[in-house]
Every structure is written in structure tokens, then in C-alpha cells.
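Engineer: model the following, please.
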Amino acid sequence: MTTSPDLARPTPAAVTEPVRPAPSTPAPEPPSATLGGEQRGGVEQFALLLFIVVPFLALLAAVPLAWGWGVSWLDLGLMVAFYFIGCHGITVGFHRHFTHGAFKAKRPVRIALAIAGSMAVEGPLVRWVADHRRHHRHSDAEGDPHSPWRYGDSVPALLKGLWWAHLGWLFDTEQTPARQYAPDLVDDPGLRRISRQFVLWTTVSLATPPLVGGLVTWSWQGALTAFFWGSLVRVALLHHVTWSINSICHATGRRPFRSRDRSGNVWWLAVLSCGESWHNLHHADPTCARHGVDRWQLDSSARLIRWLEKAGWVHDVRWPRPERLAARRRTGGGAGGRPSDRRAEDTVKTA
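Structural biologist: A predicted model of the protein is given here:
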């Protein structure tokens, strides 16, 4: 059987039509790294309100209760211990390590820091990091999620902005896109899991003090007072100290270093914020592992990082270098207003 010449000769279409590859199946997106998507639902908004209001009411009640009945050493010890576990989980873990890559850590240390930060009850790891990276990208400018200068420079506008930066922004339904701002954490299965387990770590954080208090005193009263001081008061105090970095430290304080925003140093918050309130240097050099770089500037977070480094658990720590500090330091005091220097910052260094 012979083949017809017309059938054997390729048609013009067969010659000129490019070969299109079969469409590939897109790789499945990893599960959400936070409790919800990029919009807060009603249930989450209500839960957020509950976790803000109830500890705050306990904080208000703490002063008259301590004045009238006192506080036991056990309750005080639980409050202080869990406060600084959560605080350093945020400052060393969520902030300096996961957000800015100020040091690298071995895997068990990364997991421990992620859990400790989650126990501060300030939101899932991935959401916290995404919000903070977005804050640095647009610090005190359009797009900053919590700038106190959001509404302007007048006194009424600043008062409104301080409320927004301290607390109001938390109720904004629009969420920072995690895939855009924290892809390194979204792509890490272990950290993504811890971020999604925020409710679990919140439960552990709130339940452990009363469990310890009840077992030590072998009484329900011991469990109740431990829950009041070690859980509710501790969480409220840590929340408002952390939020003060967003509000107070961007509205006042000395500014000895050049930054492209209004970040300032507020000395009286240094101990409770574990060194975070030396905020001006942080915005001038975001990846630096130490924020309090001048003499007598207490920074317990930097001290903890130093201990971890000596133990061999963290490495490649970005300690401040004299020449780098000198290049960023102002001449003439640096107490004033908005700087004109708009240099780009190396704000996001993934771990």
C-alpha cells in the first residue's frame, strides 16, 4: 500500500504552529500559616476582643487587690517567670530571629523560640512576622499597619494615631499577606504548624500558672490566684508593653541614629520590653542583634542571644560594629523630629 503524496507532505499549519506543552498542574499551595485568611472574621474579632479586655480588666484590678490583700511570692514568681519567657520569645524569637535574621539558630532553638513567642499570646508566628516586616517596609509612611502619625501631626491627630498604633490596628479586618511578607516561614512545615497551633500554645500559656499554683498550694484558691497574677495580669502587662513600642516609641524619645522614620529611644521601657525600647537604633540598623548599643542601655534580649551563642546553639550573630554605628549616628544630639534621610534599610533578612 502506497501513501498519497498529499498525505505525506506536512500542511503549512503543521509546519508553522508551535508545539504547545501540556498544561502543568500547579503545585498545591501550602496550608494557611495562620488561623484564617487575609480577612479577620467575626469569631476571630470577638476572640481578639476577649483576649484584650479580660486581661486588661485583671490588670486594673491588680492594684487594689495587691494593696488590700497582697500578692504571694509564688504568684509573683509565676507572673515574672512567664512574663519574661513570653517577652524573650517575642523579642529574641519572633522579632530579632524570625523577622530580621539577626542570628541563625539550630533547629531545636528555632522551635523553642517559636513556642515561647506564641505563649506571649500576641498572635500566630507567621502573622506577627508578616505584620512587622510590613511595618519596617513602610515605617511611619503610607502602608505602615500601626504608625501613630497615621492621621497627621496635630495634637488631636496624634492622640487618635496613638490609640490606633497601640491598640486600634489590631481590629483592622485587612490582614498582611503572609505569602508576600513571610514566605520563608510559610514554606517551613514545622514553623507553619506552630503558627497554626496558636490556640494550643495560648491554652498552655494560660493554664500552666494555675496548674503550678494549685499543685504547690494543693488548693483551688492557689490555682485561682496563680491564674489571676500568672496568666491574666501577666498577659495584659506584656501586651501593653509590646504595643507601647508601636505607639510611644514612634511618637517620642531620643533619636541618636539616623533612620527614615520617627522611631525613638524610651529608656523607662527598657527592662519591661527586654531591650526593645531602644527603638531608634533598631530602625537605623534593623538586622542588628543588639538594640541598646550605648553605655548603660540594658538589653536582656541581646544578653540572652550572647549566652545562646556561647553555648553553640546560635551562630552568625549580627553584633553591632563600631564603623556601622558611626555611619548611622547623628551629630548634634538627635532629639528632634522627622529626619530627611530616606536611605533604604536592609529590613528583612530571612533566617
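Engineer: from here on, just use CA atoms for contacts and neighbour counts.
Structural biologist: Fine.
Engineer: is it true that Pro320 touches Thr287?
Structural biologist: No. Look at Pro320 against Thr287 with C-alpha atoms under 8 Å: they stay out of range, at 9.4 Å.
Engineer: which of the helices or strands spans the residue most central in space within the chain?
Structural biologist: Among the residues of the chain, the one closest to the centroid is Trp128, at 4.3 Å (C-alpha atoms, centre = their mean). If you go by DSSP states H and E, Trp128 is part of helix 125-137.
Engineer: before we move on, what about Pro145?
Structural biologist: Counting by DSSP H and E, no helix or strand carries Pro145.
Engineer: and Pro209, how far is that from Pro12?
Structural biologist: 80 Å (C-alpha to C-alpha, to the nearest Å).
Engineer: more neighbours: those two, which one.
Structural biologist: Pro209 (28 against 8; other C-alpha atoms under 10 Å).
Engineer: next, the structure of the following sequence, for comparison with the previous one:
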Amino acid sequence: MTPPAVATPEAPDRAQQADELDVDTGTLGGEQKQAWEQVALALFVGIPFLALVAAVPIAWGGWLGWRDIVIAVVFYTIAGHGISIGFHRLFTHKSFKPNRALKIALAVAGSLAIEGPVIRWVADHRKHHKFSDRDGDPHSPWKYGNTVGALTKGFVHAHVGWLFDSEQTPQRQYAPDLLRDKDIVKVSRMFPLLVTISVLLPAVIGGLWSWSIEGALTAFFWASLVRIALLHHVTWSINSICHTIGARPFKSRDKSGNVWWLAILSQGESWHNLHHSDPTCARHGVLRGQLDTSARCIWFFEKMGWVSDVRWPVQERLEARRVTAADRAAEKAAA
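Structural biologist: A predicted model of the protein is given here:
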């Protein structure tokens, strides 16, 4: 029989040092948000949102050029697919196996969305799936009940309010596999640098492309601030809108629904009902006409030999998860 561990005077000091320096987690900071983190979060949510609000009058005033559109679309596409393909389908759900170069590239691309370090993001999302729309879900719009007032409050919480919760999801509990991956830990700890690159690089490109200060400023406004805000709110809409409304053709134990008008902006993430019905599936838009650009990219990566063991949808599994007329009648009777 193994003797019980005996506490030593050094043990608490080592544990405290590990928490302070975050030696065995993948991000800066501990499991509780500090005041400076809350302030930084408020700035990165608030300032891009103000830019998004001002976008229409500024565009109307002539401060939007084709260079700004190109740069913004490129950065949005890279960062958005980094979140959808990398942070979500790969690192959270293991929908395929990439080679090392693609793995690192997807982790970097997702970090450019400025939605948090990769390991922190994955831990939050895995906890969401464990408790989806139940107690313990970090961002369910049904948190406070199903009355109009409760749902309104819950919707705000699911969309953005949850980000300001002081208690953070334990990475050691929800993402131990990523903490063992030295490449991903390194990218996760590089998050502040990648944020700086994501914010400033569009301005540098815009300035060099137009060879003017004005080109740098307009690129910063459109391809940094507006792009960041739009991508943030599209991602958060999967938490809020897609768990409040939408078609539910597949069985799931939560309120996840398909919202077609978010499909292109979300890179296929808004086909959310199938995802919660079969989380490891590499394709979310599995029905006719459901555009899923992330799945198309994964298909391309597979053809190039960069990924393997892709978990494509299987017809038998889809049919088994289909909601039948009998299921709908039973649900209606229960309500």
C-alpha cells in the first residue's frame, strides 16, 4: 500500500509559486480574473464595438476604400477560420488530426481573433458542452429562466456578460491534453504578442499598400477595430442567438438551433444543432444547402495530405439523430 503523502513546508510555497507564475497552465493569469484583466477585456470589447457602431456614417463619409475591404476580409477570414477550424473543431473536439505545421498555424490564426488564448478558449467551450443549457454552462441564455425578462437577461449574459465572470474555467480539468502539448502552450502564452500583431498589422499593410498615413488609419479602423468587433459578435451570437432560436432537426439535450443567416459570417458554425447532436463531427452543415466553409477547408487540407482521421458525417448516425414526428409530438405533449 502506498503511504499517504506527507505535507512539507516547501509544498505550499511551490504550489503558490505555480499559481503565480502559471507554470503548469497554458496562459497568463490564474483561475480568477484580476482587475487588470477585467479592464483589458472591457477595452477590447468596448472600443471595437464603438468602431462598429460608427462604421456606417464613416463609410458614408467616404472613409472606406477597396484596400480596407480587402485587408479586413482577409484578416476576418483567417482569424474566423482559425477559431472555427482550429480552436473549435480541432482543439476542442478533435474532429481531425493535423500535421504539426498546420496545428500551430491554426492555433496562431485563432489567436488573431482576440477571443482569448487557445487553451483558455478550449477549456470554456468544453465546459459549455458538458453542461449545455444547464447549471454549470458558462454562457447559456436560459440561465435565469424562460420568461421574457429572464431570457432577455440570459441573452445578454450568454452574448457578452459571461466574459466578465471573475471565476474562470480550470484549464487543468478541462484541457489537460493541450497543457501537455508544448506547441500549443507556447502559442497560448504568446497571446499578448499575437493580439498586438492582430491589431497593428492591418495598419502597417494599409500604410505600405497606399503609401500614406491615411491608408494606415483607415485600415486600422476597418481591418482592425471593425473586423475584431464583427468577428467577436458573430462568435458570441453562436452562444446567444443559436441557443435561443433556430431549427432543430437533430436530437440534442439542449436548445441549440440552426440560424441560416449567420452561416457565412460564422464559417458554418451557426449550423449549431447538428454540432451539439454530434460534437466531434467535422462538418456542421450536413443538410442540403447548408454552406460550411470550415468543413470545405478541412476537406482541402485532407486532399493536400495535411490532416488525417477526419470525422466526416456518417449517414446512419445522422438518421439515428433525426427528430421524428413522434419526437415532436412527445415534446409538444410534455410542454
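Engineer: who has more neighbours, Pro320 and Thr287 of structure 1?
Structural biologist: Neighbour count, other C-alpha under 10 Å: between Pro320 of structure 1 and Thr287, Thr287 has more, with 27 against 16.
Engineer: so which residues of the stretch 101-250 of structure 2 form strands?
Structural biologist: Counting by DSSP state E, counting those that start in this stretch, the stretch 101-250 of structure 2 has no strands to list.
Engineer: that one: helices as residue ranges?
Structural biologist: 118-130, 148-159, 171-174, 176-179, 182-189, 191-210, 213-219, 227-240 (DSSP state H, counting those that start in this stretch).
Engineer: for these, could you give me a markdown table that also reports distance to Ile58 of structure 2?
Structural biologist: A markdown table is the format used below for the helices of the stretch 101-250 of structure 2 (distance: least, C-alpha to C-alpha, whole Å):
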| stretch | distance to Ile58 of structure 2 |
| --- | --- |
| helix 118-130 | 33 |
| helix 148-159 | 26 |
| helix 171-174 | 41 |
| helix 176-179 | 42 |
| helix 182-189 | 35 |
| helix 191-210 | 17 |
| helix 213-219 | 10 |
| helix 227-240 | 15 |
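Engineer: what's the closest of these to Asp24 of structure 2?
Structural biologist: helix 176-179 (7.3 Å; C-alpha to C-alpha).
Engineer: where does that closest one end up in structure 1?
Structural biologist: Using TM-score structural alignment, the residues of structure 1 aligned to helix 176-179 of structure 2 are 183-186.
Engineer: the longest helix seen in structure 2 aligns to what range in structure 1?
Structural biologist: As assigned by DSSP state H, the longest helix anywhere in structure 2 is helix 35-60. Aligned by TM-score structural alignment, helix 35-60 of structure 2 corresponds to residues 42-67 of structure 1.
Engineer: near the counterpart of Trp261 of structure 2 in structure 1, how many residues? Count them for me, please.
Structural biologist: Residue pairing (TM-score structural alignment): Trp261 of structure 2 is matched to Trp268 of structure 1. For Trp268 of structure 1, the neighbour count with other C-alpha under 10 Å is 10.
Engineer: now do Trp268 of structure 1 against Cys274 of structure 1, distance only.
Structural biologist: Distance, Trp268 of structure 1 to Cys274 of structure 1, using C-alpha to C-alpha: 11 Å.
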